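**Q** show me how the following folds:
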Amino acid sequence: MQLKTLTLAIAMTSAATGLGLATAIDNTAQAQETFEWKLVTSWPKNFPGVGQGPERLAKLVDEMSDGRLTIEVYGAGQLVPGFEVFDAVSEGTAEMGHSASYYWKGKAPAAQFFAAVPFGMNAQEMNAWLHYGGGLELWNELYDPFGVDVMVAGASGVQMGGWFNKEINSVADLEGLKMRMPGLGGEVMSRMGVAIVNMPGGEIFTSLQSGAIDATEWIGPYNDLAFGLHQAADYYYYPGWHEPTVMFEAIVNEDAMASLPDDLKAILRTAVRDVNQDVLDEYTARNNDALESLVNEHGVELRRLPDDVLAEAKKHSQDVVAELAETNEMAKKIHDSYRAFQEKVVDYHAISEQAYYNARNPEGDTTGE
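**A** Purely as a prediction, here's the structure:
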């Protein structure tokens, strides 16, 4: 009897050892598996700021994974057109994409809340809502039917009001202008008499230079200088009421994400979070010098948008955003979360960020000294 028990114990131990060894071999094989991904973007290849974000992401992931996950970055038009990034990732043509969610308003109108809301939250506030106020969870819920996961992958900061080939002295001067402006801001401008035209960034300069459009917004001085927009229009207006920031997105095909082992998923998420801050930091640093160059070296006329234009834009913005919220139940859910968070953060910023700016820069003092 003792001999049988001993034999059974030895057999069970051997089986357990074999199972453990098989599991270890399995885990080792998975850890050694390599993945080669394609990442498509809505920006020209290697374009400063927003175009460099995906390049940095690919480099970080390669280094952090020791080459187990490599990402090949494609600029707009290299693999798919800039406005087909979402479809490419959803359908699995590419595992990953980098873009801005308001380009997909035809598929999911509420996606515009996650890119830019006129007179809405800035980059700091948006990052807080998305990461700590439930915004990112809502964004992923919105994209679930398309088989796409989303992470925040950069921000532009407050943008400029746009380039115009004539002076804007009142709302009446906007009537009949053809302007490139995406998202909710474009809808607002259309209600102010502007004919809105949508096009990828790479087409803006030639369209403005040829007269196909009379005005455009892009991002800000750093990118606008790189595109040479000062060669096609003389007047540069601020502030960018329509885009207090644009939040850029990293979208990932759900099946591709599920295929990664847990450590590579963590590496990808960590790298995206790094890029999210890095893109904003670069814009904050580079816009200063670029604006000085545009004004002092290229003779650009820097103008503030007239008060009546801003007042009219704000009025229409309230209507446009309210109407979007009524599109469907999901849009209302996102809108309500956005507005609730904005109300809280605005109250706090009134006694923190805004109060500090007012103290540092009294009215009329633009030196900061």
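**Q** contacts, neighbours, all on C-alpha from now
**A** Fine.
**Q** setting aside sequence neighbours, what's the nearest residue to residue 219?
**A** residue 159 (5.4 Å; C-alpha to C-alpha, 6 or more residues apart in numbering).
**Q** that neighbour against residue 239, yeah?
**A** Yes: at 7.1 Å, residue 159 and residue 239 qualify as touching, with contact defined as C-alpha atoms under 8 Å.
**Q** specify which residue of those two has the higher count of neighbours.
**A** Applying other C-alpha atoms under 10 Å to residue 159 and residue 239 shows that residue 159 carries more neighbours, namely 23 against 17.
**Q** and that one, that one's in a strand?
**A** No: using DSSP: H, G, I helix; E, B strand; the rest coil, the assignment for residue 159 is coil, not a strand.
**Q** gap between it and residue 118?
**A** 11 Å (C-alpha to C-alpha, to the nearest Å).
**Q** sequence B follows; please return its structure for comparison with A:
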Amino acid sequence: MNRRNLVAGGALGATALATPHLASAQTRIRWRCPNSFPKSIETLYSAAEIVARRVREMSDGSFEITVSGPGEVVPALQILDAVTQGSVECGFTPGLFYFGKDPTLALSTTLPMGMASRAMFAWLHYGGGRDQLRDVFRDQNVHAIPAACTGAQMGGWFRKEIRSAEDLKGLKFRIAGLGGSVMQKLGTVPQQIAPSDIYPALERGVIDAAEYIGPFDDEKLGFARVARYYYYPGFQEVAPSTDLMVNLRAWEALPKTYQAMLETACIEAWHATAAKYDVLNPPALRRLIAAGTQLRPYPREVLQALYRAAQELYVELGEQNARFKRVHEHWEKFRVEQSQWFRIAEDSMVNFLAVASAPR
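**A** Just a heads-up that it's a prediction; the model follows:
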């Protein structure tokens, strides 16, 4: 090695030795993240923990998010308010819980008679959905990132059988978001109750029926002990998306690398949550049925009545709220196109195999 190379090599070595460790060079950030879902519902609750773990790992510990259960820092149904005000930096909660502020917020989660999970993810990330929703969240001083999906949900638990739309009249039904507004058109009395309070209300007879998520979580919450009939499909939340809502000022102050980490972590959490439910729900449903739960499909007449009521509601909301009308039209066009595509490409084969492989 000649002298010039020796000097250059020494200089490079000195530079390498002088370079600080990556973690010490990164901005250290500590955020709080209240969660709308109780810790006992670990699959959905843990989506926020996946996000926290991934950003901690990607930042080598420099970006820490502490997740807390409902009521520990903020009540379950007040997380959007806390994020808006900057009381906390972020929160894990679905937009549909706050549709009273602006019904357009519900579109970030789902609408009754909505899209399946793949179509919903496609709309949000690649079909222009997040761009359509950006203004409504900005009005709330929030940057929203889709961070979880339960996949297909169930219709709910009832104390009595539902044979016709008439049987829905007068029922006090715990149902979240615009699903309650749809059922109200058929005479149901909707109740929006935080997840941790559903079982006591059903047990005491404060409500007559309740929907939550699906077999795995519903089994854990014990609904089968106080309501016998389990209905499907979950027309009210076909495949709801839950957001990591970030205070807008906190988001804009976040280094670009951390913003990228957060977006990436949320995508992983979204798919991980849906996949976990796909694994956990089938055996949970078998256990419920074996223990005496009566599984029932909503009668076609009921679903048709609910579909008509949903379309009426969307027209009414559009007349009252121009932004809802604009975003809903964009959402509906995408939904119809996806439905037609899946009917040809996947549903036909799925339905064939369901019949062909059924026990004989």
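**Q** for residue 102 of the second structure, see how far away the aligned residue in the second structure for the residue nearest to residue 219 of the first structure is.
**A** Residue 159 of the first structure maps onto residue 153 in the second structure, with residues paired by TM-score structural alignment. Per C-alpha to C-alpha, residue 153 of the second structure is found 24 Å from residue 102 of the second structure.
**Q** what's the answer for residue 155 of the second structure, then?
**A** As judged by C-alpha to C-alpha, residue 155 of the second structure and residue 102 of the second structure stand 25 Å apart.
**Q** in the first structure, which spans are strands?
**A** 35-41, 69-74, 96-100, 148-155, 162-164, 178-180, 195-197, 215-216, 235-238, 247-253, 301-304 (DSSP state E).
**Q** winner for burial among these?
**A** strand 96-100 (a mean of 29; mean count of other C-alpha atoms under 10 Å).
**Q** ok, average deviation of that one from the second structure?
**A** Superposed on the second structure, strand 96-100 of the first structure shows a mean distance to its aligned partners of 0.8 Å (mean C-alpha distance after the TM-score superposition for the first structure).
**Q** so what does that strand touch, helix or strand wise?
**A** strand 35-41, helix 85-91, strand 247-253 (3 or more C-alpha pairs under 8 Å, 6 or more residues apart in numbering; DSSP states H and E).
**Q** equivalent range in the second structure for the first one?
**A** Strand 35-41 of the first structure falls opposite residues 29-35 of the second structure when the two are matched by TM-score structural alignment.
**Q** roughly how far out does that stretch sit from the chain middle?
**A** 18 Å (C-alpha atoms, centre = their mean, to the nearest Å).
**Q** what lines up with residue 303 of the second structure in the first structure?
**A** Matched to the first structure by TM-score structural alignment, residue 303 of the second structure sits across from residue 310.
**Q** what about the spatially closest residue to its match that is not a sequence neighbour, distance to residue 69 of the first structure?
**A** In this structure, residue 310 of the first structure finds its nearest non-sequential neighbour in residue 241, 7.6 Å apart by C-alpha to C-alpha, 6+ apart. As judged by C-alpha to C-alpha, residue 241 of the first structure and residue 69 of the first structure stand 40 Å apart.
**Q** likewise residue 317 of the first structure?
**A** Distance, residue 317 of the first structure to residue 69 of the first structure, by C-alpha to C-alpha: 43 Å.
**Q** cool, and residue 272 of the first structure?
**A** To residue 69 of the first structure, residue 272 of the first structure is 14 Å away according to C-alpha to C-alpha.
**Q** for residue 33 of the first structure, same thing?
**A** Applying C-alpha to C-alpha, the value for residue 33 of the first structure to residue 69 of the first structure is 9 Å.
**Q** next one: residue 23 of the first structure
**A** Residue 23 of the first structure is 22 Å from residue 69 of the first structure, by C-alpha to C-alpha.
**Q** ok, residue 200 of the first structure next?
**A** For residue 200 of the first structure, the distance to residue 69 of the first structure (C-alpha to C-alpha) stands at 29 Å.
**Q** now stretch 241-261 of the first structure: which residue numbers in the second structure?
**A** Against the second structure, stretch 241-261 of the first structure falls on residues 235-255 (TM-score structural alignment).
**Q** wait, residue 314 of the first structure sits on residue 120?
**A** No: counting by C-alpha under 8 Å, residue 120 is not a contact partner of residue 314 of the first structure; they are 10.2 Å apart.
**Q** between these two, which one's more packed in?
**A** A side-by-side neighbour count of residue 314 of the first structure and residue 120, using other C-alpha under 10 Å, places residue 120 first with 21 against 17.
**Q** what is the equivalent residue in the second structure for that one?
**A** Aligned partner of residue 120 of the first structure by TM-score structural alignment: residue 114.
**Q** can you pull the contacts of that match?
**A** Going by C-alpha atoms under 8 Å, 6 or more residues apart in numbering, residue 114 of the second structure touches 235, 236, 237, 238, 239, 335.
**Q** ok, and the most crowded of these?
**A** If you rank the contacts of residue 114 of the second structure by neighbour count (other C-alpha under 10 Å), residue 237 sits at the top with 31 neighbours.
**Q** list the contacts of that one.
**A** Per C-alpha under 8 Å, 6+ apart, neighbours of residue 237 of the second structure: 110, 111, 112, 113, 114, 152, 153, 179.
**Q** and residue 327 of the second structure? What does it align with in the first structure?
**A** Per TM-score structural alignment, the equivalent position to residue 327 of the second structure in the first structure is residue 334.
**Q** check the gap between the nearest residue to that match once chain neighbours are set aside and residue 338 of the first structure for me.
**A** Once flanking residues are discounted, residue 334 of the first structure sits nearest to residue 138: 6.5 Å by C-alpha to C-alpha, 6+ apart. Noted for residue 138 of the first structure: a distance of 10 Å to residue 338 of the first structure, by C-alpha to C-alpha.
**Q** just the helices in the second structure please.
**A** 3-18, 22-25, 42-58, 79-85, 117-125, 129-139, 178-184, 198-203, 215-221, 248-253, 256-290, 300-320, 322-342, 348-356 (DSSP state H).
**Q** so can I have a markdown table of the ones you listed showing distance to residue 209 of the second structure?
**A** Shown next, in a markdown table, are the helices of the second structure (distance: least, C-alpha to C-alpha, whole Å):
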| stretch | distance to residue 209 of the second structure |
| --- | --- |
| helix 3-18 | 66 |
| helix 22-25 | 51 |
| helix 42-58 | 22 |
| helix 79-85 | 26 |
| helix 117-125 | 25 |
| helix 129-139 | 32 |
| helix 178-184 | 12 |
| helix 198-203 | 7 |
| helix 215-221 | 13 |
| helix 248-253 | 38 |
| helix 256-290 | 17 |
| helix 300-320 | 16 |
| helix 322-342 | 29 |
| helix 348-356 | 30 |
